[in-house]
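Trainee: pasted the sequence and its predicted model underneath.
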Amino acid sequence: MNKKHLAIAVAAAFYGSQAVAVDLYNEGDTTFSVGGHVSVGLGGSEEGETEVKQVSPRINVSAAQDIGNGFVADAKGEWALNYLEGGEETFTTRLGYIGVTHKSYGRGVVGTQWSPYYDGAGIADLPIAFANDFLYDDQGPLGTARAERMISYRNTYSLNEAGTFSFGLGWQGTTTGETLTTNEIPAEYDDRFQIALNYSIMGFGLNYAYNTGDVKTATLDDTALSHMFSANYGTYGDGLYVAVVYAMNEYMNNGLEESIAIEGLLAYALPSSLNLSVNYESVEDDKNNDTIFSQMALQAEYNFTPSFVGFAGYQFDLGNDINVPEDDMWIFGMRYYL
């Protein structure tokens, strides 16, 4: 691969958000770009009020430079935007890392980044309005999506006509001052490790990931771990796309001792740029055989231009066994990519 093209492609290949950016500087072996999106919608639910909502807006800056001998260095900073309320929380960190990539030796990254676990677990986390929840609930410090203070390594090997094989490794050190998100319970985490494997051929992908680390709270001192299996076919936004994620967890979902998390996505993009999808998600307390939540959403996205997308979705609450009131949700809005 041409080194300059490799430098430009680095940022697009290794994070979960859609890679739309504008080059502010592109000279020789160095690039600098700004990206992200502004997303707003009108939404409500059976239990809540109808209001204007922001839908995960963010802004980012990226730079890449050829540093010789086939290596390309890159850096990225990304911040969530709270432009409806502002104040001290107007900008909060989503990503911040430095990476080095070689087409033969692979890629290493240090900082807050999308994790190797998410490479396989996030394949259904794609629709704008409603997508994956269980990867984010109480799991930020465990690196199931964005992983803070992580060191990671990835590499891909071509098997010629037999497809490609990829793997990723991730490590996070001991941290204190964290909280279990749902209940804001103070927590401490020892070293955390993860490994992710992928095999791809003819549009099909198979994934496995293992994630583990010790977690301690006032009432818990145990090892959190997850075995994640997933499969997908196609490209989201280009014809047929199918993805299924199945995770067997211990102390990963809302502190449950044993849980099963499932996510499925079926989408079809028409030549007119209308993308229709249905997704399903549930988390089960496997030890007590209780449904923590289950939901299904019907969604549509339409690309008026490559940078301007309209979207709408209705999410059905399919019920639970923990006496939480059911709450169907809906939203429609627009997203403008910077």
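Mentor: Cool, the structure landed.

Trainee: from here on, contacts and neighbour counts on C-alpha atoms
Mentor: Will do.

Trainee: ok now stretch 209-229, how far from the chain's centre?
Mentor: Distance, stretch centre to chain centre, for stretch 209-229: 19 Å (CA atoms, centre = their mean, to the nearest Å).

Trainee: can you give me the buried ones in it?
Mentor: 209-216, 223-229 (16 or more other CA atoms under 10 Å).

Trainee: the helix ranked longest in the chain packs against which elements?
Mentor: Counting residues, the longest helix found in the chain (DSSP state H) is helix 3-13. Applying 3 or more CA pairs under 8 Å, 6 or more residues apart in numbering; DSSP states H and E, we find helix 3-13 packed against strand 30-45, strand 58-68, strand 71-81.

Trainee: on that earlier part again, mind checking which of the buried residues of stretch 209-229 land in helices?
Mentor: Going by DSSP H, the helices hold none of these.

Trainee: so of those, which two are at opposite extremes in space?
Mentor: Taking CA to CA as the measure, those span a maximum distance of 26.5 Å, between 216 and 229.

Trainee: quick one on the thing from earlier: contacts for the longest helix of the chain, please.
Mentor: For helix 3-13, contacts defined as CA atoms under 8 Å, 6 or more residues apart in numbering pick out 18-19, 28-31, 62, 64-66, 70, 72-74, 76, 101.

Trainee: please apply the same query to stretch 81-97.
Mentor: Against stretch 81-97 from outside (CA under 8 Å, 6+ apart): 53-54, 56-59, 75-80, 109-114, 146.

Trainee: let's go with 10 Å and repeat that
Mentor: Under the contact criterion CA atoms under 10 Å, 6 or more residues apart in numbering, stretch 81-97 has outside partners 15, 36-40, 52-62, 74-80, 109-114, 146-151.

Trainee: list the buried residues of stretch 118-133.
Mentor: Using 16+ other CA under 10 Å as the test for burial, stretch 118-133 gives 118-132.

Trainee: so which of those are in helices?
Mentor: Those of those mapping onto helices are 118, 119, 120, 121, per DSSP H.

Trainee: ok, of these, which one's closest to residue 288?
Mentor: Relative to residue 288, the closest of those is residue 121; by CA to CA it sits at 24.6 Å.

Trainee: and the nearest residue to that closest one once chain neighbours are set aside, what helix or strand is that in?
Mentor: Among residues not flanking residue 121 along the chain, residue 245 sits closest, at 6.2 Å (CA to CA, 6 or more residues apart in numbering). Residue 245 belongs to strand 238-250 when assigned by DSSP states H and E.

Trainee: list the helices and strands that strand packs on?
Mentor: Using 3 or more CA pairs under 10 Å, 6 or more residues apart in numbering; DSSP states H and E, the elements in contact with strand 238-250 are helix 116-121, strand 204-216, strand 221-235, strand 259-269, strand 274-285.

Trainee: for the last one, name the packing helices and strands.
Mentor: For strand 274-285, the packing partners by 3+ CA pairs under 10 Å, 6+ apart come out as strand 238-250, strand 259-269, strand 290-305, strand 308-317.

Trainee: next one for the comparison:
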Amino acid sequence: MSKKIMFTTIALGMFVSNLQAKPTEVLKISSFKTLLLKKDNKKQVKRDTVKVKNNQKITIYGSLRPSITYRNDRAKKIESLDVTDFFSRLGFKAEQKIDKNLTAFVRGEWDIDVEGDADFGDARLGYAGLESKKWGRIAIGKQWSPHYNIVAEVTDVFNHRSSPFAYDTQSPFRTNNLVTYRNTLGNFKIDTGIQINGDSGSTNGGVTDDTYGRSYVDAAMFGVGYTAKSFYLATSYLTDEDANGIKRDIFAFAGSTTLFKKLYTAINYQNINIKNDAGLKLDESTLDVAAVYSFNKSYNVKTSYFNYDNGTIDGNGFNITCEKRFNKSVRTYIEVLNYNDSDKPAITNVSVGLRYDLSYKVL
């Protein structure tokens, strides 16, 4: 037997003998590895927990919209030139992931009164809620009305504060004391809400103030929209009653489509019935038709025709806007708005303005 074979045989024998003589040490090594794995698992679980706890997003955003407006009020025979503001605002929104399926969120937003002392004005939004990937979203506070989200947003394409112009005369925008539920099921979206002891209007800056000033309003609204590749169809119903017993029912529908990737068109129509205990009955309606043509990423032309009937007075008008976009945040525009009621001459506004949108992620 050679020396190499002999030494190899002796070494193998010592190794086997060592394994047989000390099984407890092998067990100790195995137990130690198991302990390390458990510690690593605990650390990983802890890290995952920390990630969930720290998974918070906070964004500060705003939009400054000053303009210079020439106004020719033929009814009052007044011409004026003044600095105006198309709802400049500043706000924040935040969300905190509770687990992989549930997220809490909050949002607050306030006017910046550029046409006055540039101070903070009315609260536009203020709400909090929970969102689940499976069950949808519920929110409580002052927020965009589900009725607006479903039928009016498609025609709200202008920089002017009263867009969409016919809808603005008597319909809800941001609504206080509101509880909403929203969900998306495939191509369908559902948006519904209940208002409890709220107000019917806010500082929307509309053409008329037919419904503003109503208090202690209880309202319910439900809307559903269907979205496909190039078009959108929707309908919504709203009913409310205020402290004076005035009841209002609004049935509305909307649609929009994009043609040739350049021309966007949209329409919303409302039929409004108002009555009270004293026998008052009004049959009202609003119609907004809007179009946006994009020549390229920089230049847009926007137009609209609108018509409203408040049961006693008819009104109509048009808007033409030429817009230059420098980038996603900055644009300038010149806008002509003309409207008139059946009982008075037309009013024309010509505005030249700048719009600067900002968004900054804090976390």
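Mentor: Right, received. Where do you want to start? Computed from a prediction, not measured in an experiment: that's the story for all the values here.

Trainee: and the TM-score between them?
Mentor: Once superposed, the chains reach a TM-score of 0.78 (TM-score structural alignment, normalised by the length of structure 1), with 290 aligned residues with a CA RMSD of 2.7 Å.

Trainee: residue 301 of structure 1 is nearest to which of the helices and strands packed on strand 238-250 of structure 1?
Mentor: Relative to residue 301 of structure 1, the nearest member of these by CA to CA is strand 274-285, separated by 5.1 Å.

Trainee: mean per-residue distance, that closest one versus structure 2.
Mentor: Compared with structure 2 after fitting, strand 274-285 of structure 1 deviates on average by 1.2 Å (mean CA distance after the TM-score superposition for structure 1).

Trainee: now do that strand and strand 290-305, the angle between them.
Mentor: Strand 274-285 of structure 1 and strand 290-305 meet at an angle of 160 degrees, taking axes from the mean of the first three to the mean of the last three CA atoms, to 10 degrees as the criterion.

Trainee: next one: strand 274-285 of structure 1 to chain centre, how far?
Mentor: So, by CA atoms, centre = their mean, the centroid of strand 274-285 of structure 1 is 15 Å from its chain's centroid.

Trainee: check stretch 81-91 of structure 1 too.
Mentor: Remark: stretch 81-91 of structure 1 is offset 22 Å from the chain centroid, using CA atoms, centre = their mean.

Trainee: stretch 272-285 of structure 1 too?
Mentor: Chain-centre distance of stretch 272-285 of structure 1: 15 Å, with CA atoms, centre = their mean.

Trainee: what does stretch 322-342 of structure 2 give?
Mentor: Counting by CA atoms, centre = their mean, stretch 322-342 of structure 2 comes out at 21 Å from the chain centroid.

Trainee: with stretch 98-108 of structure 2 instead?
Mentor: 16 Å.

Trainee: equivalent analysis for stretch 88-103 of structure 2, please.
Mentor: Here the centre of stretch 88-103 of structure 2 is set off from its chain's centre by 13 Å, with CA atoms, centre = their mean.

Trainee: what residues sit buried inside that stretch?
Mentor: In stretch 88-103 of structure 2, counting by 16+ other CA under 10 Å, buried: 88, 89, 90, 91, 92, 93, 94, 95, 96, 97, 102, 103.

Trainee: swap in stretch 100-117 of structure 2?
Mentor: Per 16+ other CA under 10 Å, stretch 100-117 of structure 2 contains these buried residues: 102-115.

Trainee: so which of those residues comes closest to residue 295 of structure 2?
Mentor: Lowest distance from residue 295 of structure 2 to those (CA to CA) belongs to residue 114, with 31.0 Å.

Trainee: and the closest one, what pairs with it in structure 1?
Mentor: For residue 114 of structure 2, the aligned position in structure 1 is residue 83, judged by TM-score structural alignment.

Trainee: next one: residue 177 of structure 2
Mentor: If you follow residue 177 of structure 2 across to structure 1 using TM-score structural alignment, you land on residue 149.

Trainee: what's the neighbour count on its match?
Mentor: 20 (other CA atoms under 10 Å).

Trainee: now swap in residue 223 of structure 2 and tell me
Mentor: 24.

Trainee: next one: residue 258 of structure 2
Mentor: Close neighbours of residue 258 of structure 2, defined as other CA under 10 Å, add up to 17.

Trainee: distance of residue 284 of structure 1 from residue 58 of structure 1?
Mentor: Shown here: residue 284 of structure 1 relative to residue 58 of structure 1, a distance of 32 Å by CA to CA, to the nearest Å.

Trainee: now the match of residue 114 of structure 2: which helix or strand?
Mentor: Of the helices and strands defined by DSSP H and E, none includes residue 83 of structure 1.

Trainee: ok, the equivalent of residue 117 of structure 1 over in structure 2 - contacts?
Mentor: Mapped onto structure 2 by TM-score structural alignment, residue 117 of structure 1 lines up with residue 147. Under the criterion of CA under 10 Å, 6+ apart, the neighbours of residue 147 of structure 2 are 153, 171-173, 191-193, 220-224, 235-238, 250-253.

Trainee: is it true that residue 234 of structure 1 touches residue 241?
Mentor: Yes: with contact defined as CA atoms under 10 Å, residue 234 of structure 1 reaches residue 241; the gap is 4.7 Å.

Trainee: who touches both of those two?
Mentor: Here residue 234 of structure 1 and residue 241 have 203, 267, 268 as joint contacts, going by CA under 10 Å, 6+ apart.

Trainee: can you tell me how far the counterpart of the first one in structure 2 is from residue 257 of structure 2?
Mentor: For residue 203 of structure 1, the aligned position in structure 2 is occupied by residue 230, per TM-score structural alignment. Counting by CA to CA, the gap from residue 230 of structure 2 to residue 257 of structure 2 is 5 Å.

Trainee: those two - which one has more neighbours?
Mentor: Higher neighbour count among residue 230 of structure 2 and residue 257: residue 257, with 19 against 12, using other CA under 10 Å.

Trainee: what lines up with that one in structure 1?
Mentor: Per TM-score structural alignment, residue 257 of structure 2 is aligned with residue 233.

Trainee: tell me how many other residues crowd the residue nearest to its match when sequence neighbours are not counted.
Mentor: What sits nearest to residue 233 of structure 1 in space, not counting adjacent residues and going by CA to CA, 6+ apart, is residue 204, at 4.5 Å. When counting by other CA under 10 Å, one arrives at 15 neighbours for residue 204 of structure 1.
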